[in-house]
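A.B. asks: Could you look at this predicted model? Sequence included:
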Amino acid sequence: NYADPHLNVALPVFSIHGNHDDPLREGARSVSLSAMDILSTAGLVNYFGRAGNVESVDIKPVLIRKKTTKLALFGLGAIRDERLNRMLAAGAVKWVRPAEDAGDWFNLFCIHQNRDQKGRGAKNGVREDSLPSFLDLVIWGHEHECLIDPVESLGDSSYFISQPGSSVATSLIEGEAKGKSVGLLEIKGKHFRMTPIPLNSVRPFVLEQVVLGDERGLDLESPRA
C-alpha cells in the first residue's frame, strides 16, 4: 500500500493471518477469503504469507532495502500443524530466496503455529529444527507466553526465535500471568537487536497454586476439610 500514489501511508504494516482469521470458503466454487484480504483491499495492511495449495507451498519473501541493509521478509499464515509437518517432511515447502547475493540478505520469517519444544507430536506443534538454517530470525506467533528476547533455536538449525506472545490474557494458564511486551526490531546488515517495550495497560492476571496437603492445621480426613 505504501507504493500506491492514492494512499497516504506513514508506517506500512505487513501481516500474515493467524488461526482465527485464516481464509475460509462458503462453497466448493467460492474463493477462500480471510479478514486480512478485506484489510489489504482497503489499503490498510500489506497481507502476505498465504498458502493456497493444500499439498505444497512456495514461501516467497518481500524484499526490502535501506542503504546497505537488505531484508528478505518471509511469512506463512496459520495452517494445521499436521498438514504443515507433512509438507515439511515431504519436501513440499519451497523457500524462494533472492536471486542475487542471497547470502547478503537478512532472512526474517514470520510464522503462526504451535511451537513444539517438548515433543508434542506432529499434530500439536512444529519443531524448530524443521525450519531451514539459512534463516536469521523467526518471529513465532500463536503462542501466548511473552518470550520476546531472542533465543537460539533447538536442534541443528542455527537461527534465533522471538516469541512476542499475546498482548492480552486470553486463557487461564501460567504463561499468561507473566508480563506482556512488544518489541522494536533494529536490523543493520546481518546483525539485529530486539528491544522489548513493556505493555503497561494490560489487565492484571494472577495465577497461584494452592496445595491443600501443604497447608498447616488442615486435616484432609476431616469432614469439614
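C.D. replies: Structure's in. What do you need? Numbering: from 1, shown residues only.

A.B. asks: alpha carbons only for contacts and neighbour counts from here, please
C.D. replies: Noted.

A.B. asks: all strands for this protein, in order.
C.D. replies: Counting by DSSP state E, one finds strands in the chain at the ranges 14-15, 46-47, 57-59, 62-66, 69-76, 93-95, 106-112, 115-116, 126-127, 137-141, 147-152, 160-163, 181-188, 191-198.

A.B. asks: Against that first model, consider the following:
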Amino acid sequence: GLPVFSIHGNHDDPIGADNLAALDILSACNLVNYFGKTHVSGKDAGKVKIYPVLLRKGNTKVALYGLGHIRDERLGRLFQTKAVDWMRPEATEEHRLEDWFNVFVLHQNRVQRGSIFAKNMIHEKFLAKFLDFVIWGHEHESLPEPVHSTLIGCEITQPGSSVATSLTEGESRKKHALLLEMVSIKDGGAVETQYRTEPIALRTVRPFKYALVGLKDLLEEEGLDPTEP
C-alpha cells in the first residue's frame, strides 16, 4: 500500500509527562509516518523548530514540512516574536536548495476575512516565504482548489474534514480529498517542478442539509400577524 504521513490535530495532540499522542502508537506499529511533532523549548512563549521530511524520486525532490496542532494563541506569539525556525535541507552541488519543492502541512484555525486581529487564529503572512504549497487542516469547510497567496507567494489549499462534525453551513457542502501530482524536469543545471491538483469528491459522506428559517418570514408567508393574540 501507499505510505501514510500524518500530523496530529487538536483532538489527538501529545499530552502527559512523556508527551505522547495517539499517532505515536500507530507510528510505533509502523502503520503511519508521524511527523510534525514539535517540542516547544525555552522560557515564556518558547521556541519551535520545524524540520522537513525529505522525499526524492528521480529528479523530483520534496521537502515535506509539518506542524502538529499547537494552541493558536501560543503559536501566534511564537510567529510574532520570530521564535519559529524553519530548517532547510543542506545545499550541495547535486541537491541545490532551490531544487526542493517545499510543502507545508498544518492544523490550526485559519484567519477568516474580517477577523485579521483575532488572536486565536493563524495568519498566512506568518508562514515562510520559501514555501511552494500549503495544505491547511483543522478547518471543516472543503475548499480544495488552491488559492494563490500574494503575501507569501505560494498556493494554499483547504481540503476540509472528511465527515460532518458540526451543524454549520460549511459542513453541508461537498467533502473532498485532494490529489497532488508533481514532476521535476531537469534542464541543464536547473530543475523546474510542475504540479497539478485534482479534488476528489467523497461519495460515502452522510448527507447533511443546512438552511436558515426565519420565523418572521414564515408568518408573512402564512399571512399571520405576530402581534395578534
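C.D. replies: Everything's here; your move. The model shown is predicted, which means the values in this text are computed figures rather than measured ones.

A.B. asks: hmm, back to that, just put the strands of structure 1 in JSON lines and tack on distance to residue 30 of structure 1 and mean neighbour count.
C.D. replies: Below are the strands of structure 1 laid out as JSON lines (distance: least, CA to CA, whole Å; neighbours: other CA atoms under 10 Å):
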{"stretch": "strand 14-15", "distance to residue 30 of structure 1": "24", "mean neighbour count": "16"}
{"stretch": "strand 46-47", "distance to residue 30 of structure 1": "20", "mean neighbour count": "19"}
{"stretch": "strand 57-59", "distance to residue 30 of structure 1": "21", "mean neighbour count": "19"}
{"stretch": "strand 62-66", "distance to residue 30 of structure 1": "28", "mean neighbour count": "12"}
{"stretch": "strand 69-76", "distance to residue 30 of structure 1": "22", "mean neighbour count": "21"}
{"stretch": "strand 93-95", "distance to residue 30 of structure 1": "25", "mean neighbour count": "15"}
{"stretch": "strand 106-112", "distance to residue 30 of structure 1": "25", "mean neighbour count": "22"}
{"stretch": "strand 115-116", "distance to residue 30 of structure 1": "32", "mean neighbour count": "18"}
{"stretch": "strand 126-127", "distance to residue 30 of structure 1": "30", "mean neighbour count": "23"}
{"stretch": "strand 137-141", "distance to residue 30 of structure 1": "29", "mean neighbour count": "21"}
{"stretch": "strand 147-152", "distance to residue 30 of structure 1": "39", "mean neighbour count": "17"}
{"stretch": "strand 160-163", "distance to residue 30 of structure 1": "35", "mean neighbour count": "20"}
{"stretch": "strand 181-188", "distance to residue 30 of structure 1": "37", "mean neighbour count": "14"}
{"stretch": "strand 191-198", "distance to residue 30 of structure 1": "42", "mean neighbour count": "13"}
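
A.B. asks: Could you pull up the residues touching the most centrally placed residue in structure 2?
C.D. replies: By CA atoms, centre = their mean, structure 2 has its centre lying nearest to residue 136, at 2.0 Å. Residue 136 of structure 2 makes contact with 105-108, 110, 156-159, according to CA atoms under 8 Å, 6 or more residues apart in numbering.

A.B. asks: Same list (the strands of structure 1) but as JSON lines, adding distance to residue 218 of structure 1.
C.D. replies: JSON lines is the format used below for the strands of structure 1 (distance: least, CA to CA, whole Å):
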{"stretch": "strand 14-15", "distance to residue 218 of structure 1": "54"}
{"stretch": "strand 46-47", "distance to residue 218 of structure 1": "58"}
{"stretch": "strand 57-59", "distance to residue 218 of structure 1": "59"}
{"stretch": "strand 62-66", "distance to residue 218 of structure 1": "62"}
{"stretch": "strand 69-76", "distance to residue 218 of structure 1": "53"}
{"stretch": "strand 93-95", "distance to residue 218 of structure 1": "58"}
{"stretch": "strand 106-112", "distance to residue 218 of structure 1": "46"}
{"stretch": "strand 115-116", "distance to residue 218 of structure 1": "40"}
{"stretch": "strand 126-127", "distance to residue 218 of structure 1": "45"}
{"stretch": "strand 137-141", "distance to residue 218 of structure 1": "44"}
{"stretch": "strand 147-152", "distance to residue 218 of structure 1": "38"}
{"stretch": "strand 160-163", "distance to residue 218 of structure 1": "42"}
{"stretch": "strand 181-188", "distance to residue 218 of structure 1": "40"}
{"stretch": "strand 191-198", "distance to residue 218 of structure 1": "41"}
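
A.B. asks: Residue 11 of structure 2 -> structure 1?
C.D. replies: By TM-score structural alignment, residue 11 of structure 2 lines up with residue 20 in structure 1.

A.B. asks: How many residues are close by its match?
C.D. replies: 10 (other CA atoms under 10 Å).

A.B. asks: Ok, residue 7 of structure 2 next?
C.D. replies: Here the number of neighbours of residue 7 of structure 2 (other CA under 10 Å) works out to 22.

A.B. asks: Can you give me the distance of the aligned partner of residue 159 of structure 2 in structure 1 to residue 54 of structure 1?
C.D. replies: Taking TM-score structural alignment, residue 159 of structure 2 has residue 164 as its aligned residue in structure 1. To residue 54 of structure 1, residue 164 of structure 1 is 28 Å away according to CA to CA, to the nearest Å.

A.B. asks: So which of those two has more stuff around it?
C.D. replies: Each of residue 164 of structure 1 and residue 54 has its neighbours counted (other CA under 10 Å); residue 164 has more, 23 against 10.

A.B. asks: Who are the contact partners of the more buried one?
C.D. replies: By CA under 8 Å, 6+ apart, residue 164 of structure 1 lies in contact with 139-141, 144-148, 181-183.

A.B. asks: Can you redo those residues as a markdown table, where the extra columns are distance to residue 14 of structure 1?
C.D. replies: Formatted as a markdown table, the contacts of residue 164 of structure 1 follow (distance: CA to CA, whole Å):
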| residue | distance to residue 14 of structure 1 |
| --- | --- |
| 139 | 13 |
| 140 | 15 |
| 141 | 14 |
| 144 | 20 |
| 145 | 22 |
| 146 | 21 |
| 147 | 21 |
| 148 | 19 |
| 181 | 19 |
| 182 | 16 |
| 183 | 15 |
